[in-house]
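*Asks:* got a predicted structure here, sequence first:
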Amino acid sequence: MPRSPRRPPELRRRIFRGSEARRLGLLTPSDLRSTGWRRLFRDVYADADIPLTHEVRAWAAGRYVIPAEAAIGGRSAAALHGACLVAADDPVEVVSVRDFGPVTGLKIRRGPLAPSQVLAGRGGVRVTTPLRTCWDLCRWHPAEEAVAHLDSLLARGVLRAPELTAYLAGQRNEPGWRRVFETVALTDPAAQSPPESRLRVRLVRAGLPPPVAQFVLAHEGRFVARFDLAWPSARVAVDCDDGRHTRPEQ
């Protein structure tokens, strides 16, 4: 009968450096290869009982992998801000003022990063502010993907439209400003799912006018139906497949 993995109480429900666990005599290299632990990055491990999510991997990268002047950014920052639309094993996105890596499991982008554009999260993990996260999402990703994340951040109140407008006004001379501005113009905090956001962007960019999100159809004051997207004057409505709403890979 196989022996149960060695699981010291000090490391249960924890993310840690394998080298530190070995130095303290808590685990051996053989222990770290057992089913009790999950390797997240080189020398970074997690208790296998911790559900593996993108947020977990992003936090681990921020805590143990990236240099002090870098920060978790883009879709991974959005995940840490509460809008996780990416799969657990998608690369963790990082913005850094200097080159480092490559690091398996990270997508590293070099660029300026002002102190005002970074927050210190749980455990001191550096993550870009919601406004800087918005900027990077729009520059790094296709409009459909960026808008899906922005809609989610706006709906959660992590981003607020007036603050976003003011921020963009102050960035007019920055490279990529027009792309960011045009992408932000496609957002709608009333959207209730990423597929809905992506479909809306495709339709608007194909030439249709912006639809009304979550349109309620009523007859003689009675509720009939709710549609994800609608053009009431044209009597046209579109609904997304509910089965796709909660699947990041969709």
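*Replies:* Okay, I see it. Numbering: from 1, shown residues only.
*Asks:* hey, let's count contacts and neighbours off CA atoms from now on
*Replies:* OK.
*Asks:* what residues are up against the nearest residue to S96 once chain neighbours are set aside?
*Replies:* Counting by CA to CA, 6 or more residues apart in numbering, A70 is the residue found nearest to S96 once chain neighbours are left out, at 4.2 Å. Residues near A70 by CA atoms under 8 Å, 6 or more residues apart in numbering: V94, V95, S96, V97, L113, R126.
*Asks:* comparison target below:
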Amino acid sequence: MTPTDLSSLLSRPFTLAVAARHGVGRSVVRRLVRDGDVRRVIHGVYVGAHVVDALEVRARAAVMVLPRGAVVCGRTAARLHGVRVPADPRERARRTAPIEVAVPVGAALPRRHGCRARVLALRAEEVVRLGGVPVTSPVRTAADLARTADRDTGVVVLDGFLRAGLIPADALAGMVGRYAGHPGRRRLAEVVRLADGRSADEDETRLRLAVLGAGLAAVEVGWEVRSAFGRTLHRFALAWPGVRVGVDLTPHQQWIRARARSLAGQGWVVLECPAIQVRDNPAATIARIASELRLRDRRRGDDERAA
């Protein structure tokens, strides 16, 4: 086998059977692994050491050694679709999260290191191919995670699919009925009700859920303040236009800071809220926002009575 042919083999995941068809025997593969030119992706699948250890590579490797009809699903599928997913609590102690896969009904459930398998009955339209890898469709992936994960994770995932335009509005509306016969349908219905693709990222979603859970006044998501000519002057993660209070999530500060700002000729109170505080101390974050809303509401009442 020429160096060019060997390079072609090593550029993507391969099994020992594939290597043999290229004229590379088991002993040669072992030597390449020993010399550091090849690494094992998962049990039974190898790739050239120069290939980046990416999720796509591990997913492709997994389906090569799983039963016919195996499909990547769950968190792995969401990430392959480009949607960020909070880590599974079971993965926190792992350096690399396992590849989540589904096998057809009737197939033996595989037990292979680096994979987490389940049995799923999938319709043809619930499977798509991404870079040649069979993956559950956006709707099926989002529905599965919404049914099986905690509520907030489900909303984060569904917000991500909506924001990316991967799930159209009509599919979202019919999702609950479509999976009414599946376990977790009540959780799915709650997640669909709370989903809002206007949230820009996970932190905005979690802040919105905390605000809703605290029963604060109706809030606008991704509120844009525009000029008289329609140009966007500022975007708030959350806003209460009636009292002109808006929340910006910031990456650096360690406390919430309120500052006055004129936008489109109107006086706003901008609450600069550290994203880390939303994650670590949501109760304190909500208390600070609620305090500012009460203060602005009282001031508005005083102004109206004075007028």
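*Replies:* Now that the structure is in, tell me what you want to look at. Just so it is clear, the model here is predicted, and its values are computed rather than measured.
*Asks:* mind listing what H81 of structure 1 touches?
*Replies:* P130, L153, V158.
*Asks:* what about structure 2, which of those hold up?
*Replies:* Retained in structure 2: P130, out of the contacts of H81 of structure 1 (criterion both residues aligned by TM-score structural alignment, their matches' CA atoms under 8 Å).
*Asks:* separation between the residue nearest to S96 of structure 1 and Y64 of structure 1?
*Replies:* 12 Å (CA to CA, to the nearest Å).
*Asks:* over to W231 of structure 1?
*Replies:* Distance from W231 of structure 1 to Y64 of structure 1, by CA to CA: 49 Å.
*Asks:* okay, how far is it across stretch 87-107 of structure 1, tip to tip?
*Replies:* 14 Å.
*Asks:* hmm, which of the contacts of A70 of structure 1 are the buried ones?
*Replies:* V94, V95, S96, L113, R126 (16 or more other CA atoms under 10 Å).
*Asks:* how many residues are close by A146 of structure 1?
*Replies:* 26 (other CA atoms under 10 Å).
*Asks:* after alignment, which residue of structure 2 pairs with it?
*Replies:* Structural alignment (TM-score structural alignment) places A146 of structure 1 against G154 in structure 2.
*Asks:* now swap in V238 of structure 1 and tell me
*Replies:* Per TM-score structural alignment, V238 of structure 1 is aligned with V247.
*Asks:* now do V204 of structure 1
*Replies:* Aligned partner of V204 of structure 1 by TM-score structural alignment: L212.
*Asks:* what's the first helix or strand after the helix or strand containing its match?
*Replies:* In the assignment (DSSP states H and E), L212 of structure 2 maps to helix 202-213. Note on helix 202-213 of structure 2: by DSSP H and E, the next helix or strand toward the C-terminus is strand 220-221.
*Asks:* output the contacting helices and strands for that following strand.
*Replies:* strand 238-240 (3 or more CA pairs under 8 Å, 6 or more residues apart in numbering; DSSP states H and E).
*Asks:* pull the residues that contact the strand it packs on.
*Replies:* So strand 238-240 of structure 2 is contacted by E204, R208, A218, V219, E220, V221, G222, W223, V245, G246, V247, D248 (CA under 8 Å, 6+ apart).
*Asks:* now the element after it, going C-ward?
*Replies:* Assigned by DSSP H and E, the successor of strand 238-240 of structure 2 is strand 245-250.
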